[in-house]
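Peer 1: what's the 3D shape of this:
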Amino acid sequence: MSLLKQTTLRYRGHGHLRFDLPATFPEEARRQLALILRRRDGIYRVSLASKPGKLSLRYQPELMSFEQALQAVAEALCSAATTPPSEEPPRPGPPWRRALGSGRHWIVAKSQEARETADALRIVARQRLANPWMAPGTARTVFNDLLILYLIKTHWSLVYRYWLRRPFEHKNHWVALTYLLFLLLRARRAHLG
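Peer 2: Sure, this is the predicted structure:
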C-alpha cells in the first residue's frame, strides 16, 4: 500500500491542515518531510507532534490553494520516503532546546522581527526627537511611521512576488494600499499645515 493511501487528512481549516502519517514512516523520513515542506513557498509552519505520525501544516491561502497544499504534501512524502538517511546523527543539544523543537524557529524569527522593529524605532525616534520643541502630535506621527514600516516589512515579499505580477487578481489589496496612502498623506498635510 502506498504512503499516500496510508496518510490521512485529519483536519482542514483556513490555512491549516493536520495529517496522520503511516505508522511505518521512519523518524528520519519524518524530519526530512518537515524540512522539505518548510522550504516550500507559501508554507510558513510545519510541526511534527511528539507522538509519532502527527503532522500539522500552516500555509498562506493567498499564496497557495488547498489543492496546491495537498500536492506539496504528496510530493514531499514521496521525496522524503526515497531520500536516504543523512550520515551525520542529529546533535542532541541541551534538553531545553530539544523540548522547544520546531518552536525554536518561531522564537528566532520573532526575536529577529523585534530587533528590526527596535532599530526602526531608534531611527525614527532619533529623527523626531532631534528637535527639543516637539509639536503636540509628534508621538502619534512616530507611531504611524512605525506602523507603516511594519506593514511595508511584512507585505513587501507579497507585493513584489504576487501583487505586481497579477494586479487584477489582487485588486482588493491595491485598493486597501491606496486608501492607506491617502490617509497617510492627509495626516501629514494636516500635521504640516
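Peer 1: C-alpha only now, for contacts and for neighbours.
Peer 2: OK.
Peer 1: secondary structure class of the residue of the chain lying at maximal distance from its centre, three-state.
Peer 2: In the chain, counting by C-alpha atoms, centre = their mean, Trp133 sits farthest out from the average C-alpha position, at 40.9 Å. The three-state label given to Trp133 by DSSP: H, G, I helix; E, B strand; the rest coil is coil.
Peer 1: run through the neighbouring helices and strands of the lengthiest helix in the chain.
Peer 2: Looking across the chain with DSSP state H, the single longest helix is helix 103-128. Judged by 3 or more C-alpha pairs under 8 Å, 6 or more residues apart in numbering; DSSP states H and E, the packing partners of helix 103-128 are helix 138-158.
Peer 1: what does the helix it packs on rub up against?
Peer 2: Thr117, Ala120, Leu121, Val124, Ala125, Arg128 (C-alpha atoms under 8 Å, 6 or more residues apart in numbering).
Peer 1: next, work out how far apart Leu184 and Val124 are.
Peer 2: Distance of Leu184 to Val124, given as C-alpha to C-alpha, to the nearest Å: 16 Å.
Peer 1: among the contacts of helix 138-158, which pair sits farthest apart?
Peer 2: Thr117 and Arg128 (16.1 Å; C-alpha to C-alpha).
Peer 1: quick one: the helices in the chain?
Peer 2: Listed in chain order, the helices found in the chain under DSSP H are 3-6, 27-38, 66-82, 95-100, 103-128, 138-158, 171-192.
Peer 1: sequence B follows; please return its structure for comparison with A:
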Amino acid sequence: MAIQRSFVLRYRENGHVRFQIPSEACDSAAAKALTEKLLELDGVYRVVLYRRQQKLSIRFQETICEFESLVKQLYQILAEIKKTGLFNPKPIAKSRLWKVRAISNKAKPGPLDWFKRKYTDAKDTVHAAKVVGKIGLKKPKAFLNDPEKAVIDFLNDILVLFLIKLHWQHITQQWIVKPFKYRYEWMAIFYMFYLLIRSRKK
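Peer 2: Take a look at the predicted model:
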C-alpha cells in the first residue's frame, strides 16, 4: 500500500491541518526530510512532526496555498522521499532492542500530553508579557499622561512577540537561508518594525 494512504486527515480548519502518520515517517531522517520539504512550499509557515504521537501538524496561508494544492504537494513529497529509501524499515541492533520494547510498552499519549504542550505555550506567553510589562512600568508617567497610547504600545509589543514566536521556525530554517526568495517576507518584517518604532516617537 502506498505510504500516502497511511496519512489520515484527523483535523482541519482554515490554515491548519493535522494528519495521523505511519511509523515509517517518524524515523529521525525521514521526519527531518519531510519537515524541511514541507517548509519549502509557498504559503507553509509552520510544520511540527510529533514522532512519538505519530502526528503531523501543518499551518499554512490558504490565500497562497489552498488545501487541495497542499495535499497534492504533500503526496508528491512523500513519493520523492520514498524513492530515497528513507521510509524503509531500519535494522535494529540487539543493544537497542530493550529501548524499542520499553517504548512500545509505554501507554499511548493522552490528554496529559496536550495539557503539557498548552501549559508550555501559555508559560512562554506569560513570560513575554512580564518582560514587556516591566519595560512599560519603567515609564509610569507615559501611562498617566496618555493611557490609551501606553496600552496600544503594550499590545503592539505582545503582537510582535507572538508573530516572532509563530514564524520562528520558518525564519531560522527558510528566510535566513534563502533571503532573496523570501524577500517580500523580509520587507514585511522591516516595515512592521518601522511602524513599531515610529509609533513610539513623539
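Peer 1: next, the TM-score between them, please.
Peer 2: The TM-score (TM-score structural alignment, normalised by the length of the first structure) is 0.61; 163 aligned residues with a C-alpha RMSD of 3.9 Å.
Peer 1: picking up where we left off before, among the helices of the first structure, which is the most enclosed?
Peer 2: Counting by mean count of other C-alpha atoms under 10 Å, helix 27-38 has the highest mean neighbour count of the helices of the first structure, with a mean of 18.
Peer 1: which residues does that one contact?
Peer 2: Against helix 27-38 of the first structure from outside (C-alpha under 8 Å, 6+ apart): 43-48, 52, 72-73, 76-77, 79-81, 83, 85.
Peer 1: in contact with Arg200 of the second structure, which residues?
Peer 2: Contacts for Arg200 of the second structure (C-alpha under 8 Å, 6+ apart) come out as Asp153.
Peer 1: ok, it to Asn156 of the second structure distance?
Peer 2: From Arg200 of the second structure to Asn156 of the second structure the distance is 10 Å (C-alpha to C-alpha).
Peer 1: check which helix or strand the residue nearest the centre of the second structure maps to.
Peer 2: By C-alpha atoms, centre = their mean, the mean C-alpha position of the second structure lies nearest to Arg46, the distance being 3.4 Å. Assessed by DSSP states H and E, Arg46 of the second structure sits inside strand 44-50.
Peer 1: can you list the helices and strands that that strand packs against?
Peer 2: When contacts are defined as 3+ C-alpha pairs under 8 Å, 6+ apart, strand 44-50 of the second structure sits against helix 28-39, strand 55-60, helix 147-170.
Peer 1: may I see these arranged in CSV, with distance to Pro109 of the second structure as well?
Peer 2: As requested, these are exported to CSV (distance: least, C-alpha to C-alpha, whole Å):
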stretch, distance to Pro109 of the second structure
helix 28-39, 19
strand 55-60, 11
helix 147-170, 25
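Peer 1: nearest approach to Ala107 of the second structure belongs to which of those?
Peer 2: strand 55-60 (16.2 Å).
Peer 1: mean per-residue distance, that closest one versus the first structure.
Peer 2: By mean C-alpha distance after the TM-score superposition for the first structure, the fitted strand 55-60 of the second structure averages 5.2 Å away from its aligned residues in the first structure.
Peer 1: quick one, that strand and strand 44-50 angle?
Peer 2: With axes from the mean of the first three to the mean of the last three C-alpha atoms, to 10 degrees applied, the angle from strand 55-60 of the second structure to strand 44-50 works out at 170 degrees.
Peer 1: can you pull out the residues in contact with strand 55-60 of the second structure?
Peer 2: 15-21, 43-50.
Peer 1: for the helices of the first structure, give me a markdown table that also has distance to Arg12 of the first structure.
Peer 2: What follows is the helices of the first structure, written out as a markdown table (distance: least, C-alpha to C-alpha, whole Å):
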| stretch | distance to Arg12 of the first structure |
| --- | --- |
| helix 3-6 | 17 |
| helix 27-38 | 17 |
| helix 66-82 | 9 |
| helix 95-100 | 25 |
| helix 103-128 | 22 |
| helix 138-158 | 24 |
| helix 171-192 | 26 |
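Peer 1: closest one to Arg165 of the first structure among those helices?
Peer 2: helix 138-158 (10.1 Å).
Peer 1: now that closest one and helix 103-128, what's the angle there?
Peer 2: Using the same axes, to 10 degrees: helix 138-158 of the first structure against helix 103-128 is 130 degrees.
Peer 1: mind reading off the mean deviation between helix 138-158 of the first structure and the second structure?
Peer 2: Average distance, helix 138-158 of the first structure versus aligned residues of the second structure after superposition (mean C-alpha distance after the TM-score superposition for the first structure): 1.7 Å.
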